[in-house]
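In: mind looking at a prediction? Sequence and model below.
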Amino acid sequence: MKLIVLDRDGVINENLERPISEPREWVPIPGSLEAIARLHQAGWHVAVATNQSGISRGLITLEELHAIHQRMQEKVVQAGGRIDVVAFCPHSDGDQCDCRKPAPGMLYTISERLDIDLSTVVVVGDSLRDMQAAMATAATPIMVRTGKGQQTLDSNKGLEHVPAYDNLASCVDALLSPKEET
């Protein structure tokens, strides 16, 4: 099984300066839904791992988050794709949980649900936290420049070894392109 784990805000949808609090605010980044569809059609499983501290801060309810994820799922299906698992962390930085990225808890949860070794998994994100969670599990980290991605790349030394793409669509192009034999 091939599995890719995507961060949500800044990778699949536009990143707001505050938590998305209702479905209509969830706006896909151009090409992201089609990229997920191409992965699905190529036999990949797709999961989402997203920090959602707005819940613990009282800015969004669980019901609102589920409605936002329902909209995301519907839009992905309309594009011809599928998301197999959506994992989220409702905690804030001060909660000391093991699921909030950069902690790898959500990745372990996804791994257990899909019965897959994380060392075979690709994790795509736009933040240092996403990369740290991937590296903590021996998954393959990949950056996108959308969302906070370019700012993250510009301000963090030590990510030079992490592949970076303009957006999810160009990342998927690279993942699905036939590898040249040497």
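Out: Nice, I can see it.
In: all contacts plus neighbour counts: C-alpha atoms, from now on.
Out: Will do.
In: not counting sequence-adjacent ones, nearest residue to Gly43?
Out: Lys2 (7.3 Å; Cα to Cα, 6 or more residues apart in numbering).
In: can you give me the neighbour number for that neighbour?
Out: 14 (other Cα atoms under 10 Å).
In: now for it: which residues touch it?
Out: Listed by Cα atoms under 8 Å, 6 or more residues apart in numbering, the contact set of Lys2 reads 43-45, 120-121.
In: longest strand anywhere in the chain?
Out: For the chain, the strand with the greatest residue count under DSSP state E is strand 44-51.
In: what comes into contact with that one?
Out: 1-9, 36, 39-40, 82-91, 100-101, 106-107, 110.
In: repeat that for stretch 105-121.
Out: Here stretch 105-121 makes contact (Cα under 8 Å, 6+ apart) with 1-5, 47, 49, 85, 87-89, 98-100, 133-134, 137-140.
In: span of it from start to end?
Out: One end of stretch 105-121 to the other measures 15 Å (Cα to Cα, to the nearest Å).
In: if we can go back for a sec, chain center to the longest strand of the chain, what's the gap?
Out: Mean-position distance between strand 44-51 and its chain equals 5 Å (Cα atoms, centre = their mean, to the nearest Å).
In: hmm, back to that, in strands, which of the contacts of stretch 105-121 appear?
Out: 2-5, 47, 49, 85, 87-89, 140.
In: what subset of those residues is buried?
Out: Using 16 or more other Cα atoms under 10 Å as the burial test, these include 3-5, 47, 49, 85, 87-89, 140 as buried.
In: can you add distance to Thr146 and give those residues back as JSON lines?
Out: Listed next are those as JSON lines, based on distance: Cα to Cα, whole Å:
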{"residue": "Leu3", "distance to Thr146": "21"}
{"residue": "Ile4", "distance to Thr146": "17"}
{"residue": "Val5", "distance to Thr146": "16"}
{"residue": "Ala47", "distance to Thr146": "19"}
{"residue": "Ala49", "distance to Thr146": "17"}
{"residue": "Val85", "distance to Thr146": "22"}
{"residue": "Ala87", "distance to Thr146": "21"}
{"residue": "Phe88", "distance to Thr146": "20"}
{"residue": "Cys89", "distance to Thr146": "21"}
{"residue": "Thr140", "distance to Thr146": "19"}
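In: putting a second one here so we can go through both:
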Amino acid sequence: MPKALFLDRDGVVNVEKHYLHRIEDCEFVAGLFDLCRAASQAGYRLIIVTNQSGIARGYFNEAQFLSLMDWVRLQFSRQNAPLLDVFYCPHHPTQGVGQYKTKCLCRKPHPQMLFDAARKHDLDLQESIIVGDKLSDIQAGRAAHVKKTVLVGTGHHVNEADKQAADLFADSLFELKNQLFPVVDEACA
């Protein structure tokens, strides 16, 4: 069974911006594509799992989100790091509007997006990794029994308790790539 590198979107894939939904506002986090290429070469499938409460709050709609994600997929592909899929939660339990105001099982820290990805793509969660910038990402990974939960300091403020909750912490995606997928010096091998 294949394994996955699950990536949170805001703060991990793209620079954290206030409810990002426009292509012209998207800026990728430094080191993202190096990390993703290394993960792909190591046999991981790349999947984004993201809470998108901006949809729930009415700041943008699902069509706008999906249009941006089509463009993001194209950028990953151009970088030789193709995304297998994108899973998102459009709900919020208290700030949502209409059908989007609901307590759901897909919003992280719940693990439903990871379970859905595993079922759809026949993934081995116990060999997979989740990378996030918030404790809710780590909690979702733990609830899904992924092999490794990784917290990065590329988005939201990370405190010591959050760092301790994760299996691994990295300040940057460059550092994370070197921790997860170190380059072996062939002369020493």
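Out: Looks like it arrived, so ask away. As the structure is a prediction and not an experimental result, all values here were calculated from the model.
In: and the TM-score between them?
Out: Aligned and superposed, the two chains score 0.88 in TM-score terms (TM-score structural alignment, normalised by the length of the first structure); 175 aligned residues with a Cα RMSD of 1.8 Å.
In: helices of the second structure, residue ranges please.
Out: Applying DSSP state H to the second structure gives helices spanning 32-41, 53-56, 62-78, 112-121, 135-143, 160-165, 173-180.
In: switch the ones you listed over to JSON lines; also include distance to Arg22 of the second structure.
Out: As requested, the helices of the second structure are exported to JSON lines (distance: least, Cα to Cα, whole Å):
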{"stretch": "helix 32-41", "distance to Arg22 of the second structure": "19"}
{"stretch": "helix 53-56", "distance to Arg22 of the second structure": "12"}
{"stretch": "helix 62-78", "distance to Arg22 of the second structure": "6"}
{"stretch": "helix 112-121", "distance to Arg22 of the second structure": "23"}
{"stretch": "helix 135-143", "distance to Arg22 of the second structure": "24"}
{"stretch": "helix 160-165", "distance to Arg22 of the second structure": "30"}
{"stretch": "helix 173-180", "distance to Arg22 of the second structure": "23"}
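In: quick check, nearest of the buried ones among the ones in strands among the contacts of stretch 105-121 of the first structure to Gly147 of the first structure?
Out: Nearest to Gly147 of the first structure out of those is Ala49 (Cα to Cα; 15.3 Å).
In: just give me the neighbour total for the closest residue to Val86 of the first structure other than its chain neighbours.
Out: Counting by Cα to Cα, 6+ apart, Val86 of the first structure lies nearest to Val48, which is 4.7 Å off, once chain neighbours are set aside. Neighbour count of Val48 of the first structure, defined by other Cα under 10 Å: 22.
In: just give me the neighbour total for the spatially closest residue to Val76 of the first structure that is not a sequence neighbour.
Out: Counting by Cα to Cα, 6+ apart, Val76 of the first structure lies nearest to Leu33, which is 5.4 Å off, once chain neighbours are set aside. By other Cα under 10 Å, 25 other residues sit near Leu33 of the first structure.
In: quick revisit: which members of the buried ones among the ones in strands among the contacts of stretch 105-121 of the first structure are the farthest-apart pair?
Out: Pairwise distances across these (Cα to Cα) peak at 21.0 Å, for the pair Cys89 and Thr140.
In: the longest strand of the first structure vs the second structure, average distance?
Out: Averaged over the aligned pairs, strand 44-51 of the first structure sits 0.6 Å from the second structure after superposition, using mean Cα distance after the TM-score superposition for the first structure.
In: what angle do that strand and helix 128-136 make?
Out: With axes from the mean of the first three to the mean of the last three Cα atoms, to 10 degrees defining the directions, strand 44-51 of the first structure sits at 130 degrees from helix 128-136.
In: now do the same for Ser128 of the second structure: its match in the first structure.
Out: For Ser128 of the second structure, the aligned residue in the first structure is Val121 (criterion: TM-score structural alignment).
In: what about Gln112 of the second structure, neighbour count?
Out: Gln112 of the second structure, neighbours per other Cα under 10 Å, totals 20.
In: what does Val183 of the second structure give?
Out: A count of neighbours around Val183 of the second structure, defined by other Cα under 10 Å, yields 10.
In: repeat that for Phe76 of the second structure.
Out: Residues lying near Phe76 of the second structure (other Cα under 10 Å) number 17.
In: show me the contacts for His40 of the first structure.
Out: Residues near His40 of the first structure by Cα under 8 Å, 6+ apart: 46, 81-82.
In: list the contacts for Leu128 of the first structure?
Out: 102, 152, 156.
In: gap between the residue nearest to Val76 of the first structure and Leu16 of the first structure?
Out: Distance of Leu33 of the first structure to Leu16 of the first structure, given as Cα to Cα: 18 Å.
In: same deal with Ser170 of the first structure?
Out: From Ser170 of the first structure to Leu16 of the first structure the distance is 22 Å (Cα to Cα).
In: more neighbours, those two?
Out: With neighbours defined as other Cα under 10 Å, Ser170 of the first structure and Leu16 compare such that Ser170 has more, 16 against 13.
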